[in-house]
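Undergrad: quick one: sequence and predicted model below, then my questions.
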Amino acid sequence: MNKTGNSAFLKFVLLCSGSFVSAIGSGITSFGLGVYVFEKTGLASSGTLITLLAFLPGLLLAPFAGVLADRYDRRLLMILGDGFSAFGLVYILICLSAGEARLWQIGIGVTVSSVFSSLVEPSFRATVTDLLTEEEYSKASGLVQLSGSAKFLVSPLIAGFLLRVSDIRLLLMIDICTIFVTVSVTLAVRKGLIPKVSQVQNSFLKEFRTGMTALAKNRGVLALVLSGIGISFFLGCIQSLYTPMILGFTDSSMLGIATTVSASGMLVSSLLLGMISVKKSFTKVLTASLFLAGLFMAGFGLRENMILICSFGFLFFSMLPFANMSLDYLIRTNIPNDVQGRVWGLIGIISQLGYVLAYSTLGPLADFVFIPMLIPKGLLAGSVGKIIGTESSRGIGLLIILAGFLLCVAAILLYHIKSIRELENGGDVCIES
């Protein structure tokens, strides 16, 4: 690699470092709010409601953020998105300073933060393409996922410990401080980097249609994105319900430990992807990792046993970087760079509709259907309950088990879609150190 290439990759590493710090901060807040809301209400549906409010605005605004990422300086958009997202956190902190924050107040705060954070993701993904060569994409994917894993790996341990000595307000203040770090790093990366922006300033509607056209004309990419709706629904099950499942029989400190141990699987896989370069058979890697993730997800919900939960959680998370890397490569190499901001925005809103469905339905489904069926003398206590138990969180466990098996089915169906397999040439997986 030449000097210019080295400089670009160093900028990418610096950007990932800022993302790592940001992920720690947002992870601390996410963990703390999840525990706070569940302890105040005792309902899984309250936690999934807050998750939905934090997720939905950013998802709906993603296509518009994608247009902005192709039209304006992508690094500037990241700075504005990160910086203004602090307003939502400050609002929740003010509400807490007056006593307790109500559920609707927390909802407003996370919604405001999500609106501004929506500017970051399309710009960040497009910046990766600006800085790196195609040969560096798979390694870059591993480093990106490594920075993102901090939300699950580092944050829960920190938050679980801090909640024993302080309260949610300290967690929010730490998150606000990490935003300043992230903005400073992005400013440093932006210095000396020529913005790649569109020279033709079309209307937002026309830009949006351009992104839609680029996505729709590639049948394989479109099929992959649509398949992501089902995949994200099943993944959303464990993401939205693991907190109430574990808090149903232990405390927040053990939840933090379980989350960190489980997420270390993502760390191991991300480090591996950062050291090797996958060259072929991305479709096979994708479907195999999703199938195994489904099996491990089912094991995660099997019993109220921390060793079992941590073991299957570790294996589940270890599969996600391989799936994400494969998805990222198959899409990135089949979409022109000049429309990637718009396309990534569209991909975000389409493929993650499954998360919206999961966050809006699974909480009430767990509280009012599955949990009552697996309490002592419940409808399934004498059958399924003899296998997985009949404690307070066993209904949630059953829901996670079912979602895991359905993810396995989705992975098998995905592999048999011809247009997706044609996104690359067939062959065995080839890796280089």
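TA: Received, thanks. As the structure is a prediction and not an experimental result, all values here were calculated from the model.
Undergrad: from now on I want contacts and neighbour counts done on CA atoms only, so please keep to that.
TA: Fine.
Undergrad: thought Val343 was touching Leu68?
TA: No. Distance between Val343 and Leu68: 11.6 Å, which falls outside the contact criterion (C-alpha atoms under 8 Å).
Undergrad: who's more crowded, the two?
TA: Neighbour totals were compared for Val343 and Leu68, and Val343 leads with 30 against 23 (other C-alpha atoms under 10 Å).
Undergrad: list the contacts of that one.
TA: The contact partners of Val343, by C-alpha atoms under 8 Å, 6 or more residues apart in numbering, come to Pro63, Gly66, Gly211, Met212, Ala214, Leu215, Ile335.
Undergrad: element containing it, please.
TA: Using DSSP states H and E, Val343 maps to helix 340-351.
Undergrad: after that helix, next one along is what?
TA: helix 353-365.
Undergrad: run a quick neighbour tally on the closest residue to Ala216 other than its chain neighbours.
TA: Once flanking residues are discounted, Ala216 sits nearest to Leu222: 5.9 Å by C-alpha to C-alpha, 6 or more residues apart in numbering. With neighbours defined by other C-alpha under 10 Å, the count for Leu222 comes to 21.
Undergrad: ok, now how distant is Ile238 from Tyr355?
TA: Counting by C-alpha to C-alpha, to the nearest Å, the separation of Ile238 from Tyr355 is 11 Å.
Undergrad: cool, Pro244 as well?
TA: Taken as C-alpha to C-alpha, the span from Pro244 to Tyr355 is 17 Å.
Undergrad: buried stuff in the longest helix seen in the chain?
TA: The longest helix of the chain (DSSP state H) is helix 3-41. Neighbour counts over helix 3-41 (16 or more other C-alpha atoms under 10 Å) mark 8-9, 11-38 as buried.
Undergrad: what helix or strand is Ile94 on?
TA: helix 86-97.
Undergrad: quick one, that helix and helix 3-41 angle?
TA: Interaxial angle of helix 86-97 relative to helix 3-41 (axes from the mean of the first three to the mean of the last three C-alpha atoms, to 10 degrees): 30 degrees.
Undergrad: which other helices and strands contact helix 86-97?
TA: Judged by 3 or more C-alpha pairs under 8 Å, 6 or more residues apart in numbering; DSSP states H and E, helix 86-97 is in contact with helix 103-117, helix 168-190.
Undergrad: take a look at this one as well, against the first:
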Amino acid sequence: MQRTAAKTAFTNVLLNTLIANVTTSFLWFALTFWVYIETRSVLATGIIGGAYMLFIAFFAMIFGTIVDRHRKHTVMLLSSVISAAAFLVAGVLYLWQPEAALLDLGGPWFWLFALVILLVEEDKRANANGLVGTVQGLAFLVTSVFSGLSIGFLGMGWTLAIAIAAMALTFVHLLFIRIPEGTPEPDPTASSALDFRGSVKAIRLAPGLFALIIFSTFNNLIGGVYMALMDPYGLTLFDAQTWGFALAFASTGFLIGGGLVAKFGLGAKPMRTLLLIVMAMGLLGAVFMLREWWPLYVIGMWMYMALVPPAEAAEQTIIQKVVPFDRQGRVFGVAAAMEAAAAPVTAFLIAPIAEFLIIPYMRTPEGDRHWGWLLGEGEARGIALICLFAGLIMVVAGGLAFLTRSYRKLTDLYAHAPAQEAGEGEVDAIASPSLEAAPSGASAPIDPVSARGGRAGADGIEAPGDDRA
């Protein structure tokens, strides 16, 4: 009976996760599409993406500690209430101010409107790595299509109305879910509600783990380039509706990548797997814009997105293995905060550089003479040049990481670390019936920021305790 209740609760949580992630991603995609179509400003989309990641960085550690210290059902309800309230405020602003004021980058209403929407971070539910990763991939696919169609045919007003209604539905659904979970026991060594000191201590106890987080942070510096430029490039090749379908096709790469990880795992050395994947992603990012040809871009994105689940899962699996279970939420929070804080730095820097320097330069005869042999002709050759160098830097960084002492230490620690056991009654146990056939490392949750290169690990704040590679 208890096992049946656990399965039912897990299914309900999974369904709620799907609706919540479709809703939040739907509005985030729609905002990006709407702003770029109306303004044609790479600067605006870069700042929107960077602001989104800044909020994730700010709240990640806080939510990591909350997840460790409170019932998961309570945290999920709180998340839904905050999301619905933010969407309602955005709807009021949209009705109150004319679109011209909301699209004026020099005015306050644009930034307030974007700020309210971006405050709603992707929901972090109980992570059954395989099934939730698949749900996130499906959510990305559905979101891509409906965001493009909604902006193309309905406009931003009706898009907001749909998001508000869907978020209210997730809240009502949560009220009827009963999760068999115990009351989390407070960590007696935690010095504060945020417990930054305890998080750092847990990281330092695992030799090489801090270097892994630093590497992912650096990787996110490069990923910020793609986060700022992928949508403007796609909306140069397609209209909003077609771009939505193109993203939906590319997002099926999530499902393939997650399925392959669930089937075959990450190998005995997930750190090596992570570095090889990062190098492959860099190579793809360097070449999928070499010509302004939509099949090259869409297929390249599909391959890039197929590599996101194993990259996310590799870092999660390492942390799950080498960090004590009762501190994993805080460690994931610190990692997510550091990594998420890196992408906005690049996004904020590259967006104005691209809009005011590189894109205009590549439209001049001099730019065409120097780079036309490599990048061909088209409207977005400046974006292609930036992504070429960003991808090559990522390849070099991944290769150099193989030569470091931290890589060897962390690989050895992972190989000899004892298994981490989840506490009895934890919400993660809900997933056990579905995880018995899936190796650890099955795909971690995927969100629009990861898909655009904005995050390369530690996506989940709470993760299962299974540590098998």
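TA: Perfect, I can see it now. In this text the structure is predicted, and so the values were computed from the model without any measurement.
Undergrad: got a TM-score for the two of them?
TA: Superposed pair, TM-score by TM-score structural alignment, normalised by the length of structure 1: 0.86. Supporting alignment: 410 aligned residues with a C-alpha RMSD of 2.6 Å.
Undergrad: picking that back up, ranking the contacts of Val343 of structure 1 by neighbours, who comes first?
TA: Going by other C-alpha under 10 Å, Gly66 tops those with 32 neighbours.
Undergrad: where do the helices of the stretch 301-450 of structure 2 begin and end?
TA: 328-353, 359-362, 365-375, 381-401, 405-416, 432-435, 448-451 (DSSP state H, counting those that start in this stretch).
Undergrad: go through those helices and name the closest to Trp111 of structure 2.
TA: helix 328-353 (14.4 Å; C-alpha to C-alpha).
Undergrad: circling back: any shared contact partners between Ile238 and Tyr355 of structure 1?
TA: If you check Ile238 of structure 1 and Tyr355 against C-alpha under 8 Å, 6+ apart, no residue is contacted by both.
Undergrad: what's the angle from the helix holding Ile94 of structure 1 to helix 103-117?
TA: 160 degrees.
Undergrad: report the distance from stretch 340-354 of structure 2 to the chain centre.
TA: Stretch 340-354 of structure 2 sits 16 Å away from the centroid of its parent chain (C-alpha atoms, centre = their mean, to the nearest Å).
Undergrad: equivalent range in structure 1 for it?
TA: Stretch 340-354 of structure 2 corresponds to residues 352-366 of structure 1 when matched by TM-score structural alignment.
Undergrad: just to revisit the earlier point, now the helices and strands packed on helix 86-97 of structure 1 in a markdown table, with mean neighbour count and distance to Ile276 of structure 1?
TA: Below are the helices and strands packed on helix 86-97 of structure 1 laid out as a markdown table (neighbours: other C-alpha atoms under 10 Å; distance: least, C-alpha to C-alpha, whole Å):
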| stretch | mean neighbour count | distance to Ile276 of structure 1 |
| --- | --- | --- |
| helix 103-117 | 21 | 31 |
| helix 168-190 | 19 | 25 |
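Undergrad: can you redo these as JSON lines with distance to Ser253 of structure 1?
TA: Below are these laid out as JSON lines (distance: least, C-alpha to C-alpha, whole Å):
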{"stretch": "helix 103-117", "distance to Ser253 of structure 1": "22"}
{"stretch": "helix 168-190", "distance to Ser253 of structure 1": "14"}
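Undergrad: which one of those helices lies nearest to Ser383 of structure 1?
TA: helix 103-117 (36.9 Å).
Undergrad: residues contacting the next helix or strand after the closest one, please?
TA: Going down the chain from helix 103-117 of structure 1, the next helix or strand is helix 120-131, by DSSP H and E. Here helix 120-131 of structure 1 makes contact (C-alpha under 8 Å, 6+ apart) with 8-9, 11-12, 62, 65-66, 69, 74-75, 77-79, 81-82, 140, 196, 337, 340-342, 344-345.
Undergrad: mind listing the helices for the stretch 151-300 of structure 1?
TA: 155-165, 168-190, 204-216, 219-247, 252-275, 282-300.
Undergrad: most packed of these?
TA: Of all the helices of the stretch 151-300 of structure 1, helix 282-300 has the most neighbours on average by mean count of other C-alpha atoms under 10 Å, namely a mean of 24.
Undergrad: which residue numbers in structure 2 go with it?
TA: The aligned range for helix 282-300 of structure 1 is 270-288, by TM-score structural alignment.
Undergrad: same question for stretch 393-402 of structure 1.
TA: Counting by TM-score structural alignment, stretch 393-402 of structure 1 corresponds to residues 380-389.
Undergrad: give me the neighbour count for Ser147 of structure 1.
TA: 24.
Undergrad: what about whatever residue of structure 1 lines up with Ala415 of structure 2, how many residues close to it?
TA: Matched to structure 1 by TM-score structural alignment, Ala415 of structure 2 sits across from Asn425. Asn425 of structure 1: 11 surrounding residues under other C-alpha under 10 Å.
Undergrad: I'd say Asn425 of structure 1 and Phe282 touch.
TA: No. Shown here, Asn425 of structure 1 and Phe282 do not form a contact pair, counting by C-alpha under 8 Å, at 9.2 Å.
Undergrad: if we can go back for a sec, out of the helices of the stretch 301-450 of structure 2, the one nearest Ala139 of structure 2 is which?
TA: Minimum separation from Ala139 of structure 2 across the helices of the stretch 301-450 of structure 2 (C-alpha to C-alpha) falls at helix 448-451, 9.8 Å.
Undergrad: check contacts around the nearest residue to Ser406 of structure 2 once chain neighbours are set aside.
TA: The shortest distance from Ser406 of structure 2 to any non-neighbouring residue, by C-alpha to C-alpha, 6+ apart, is to Gly208 (4.4 Å). Neighbouring residues of Gly208 of structure 2 by C-alpha under 8 Å, 6+ apart: Ser406, Tyr407, Lys409, Leu410.
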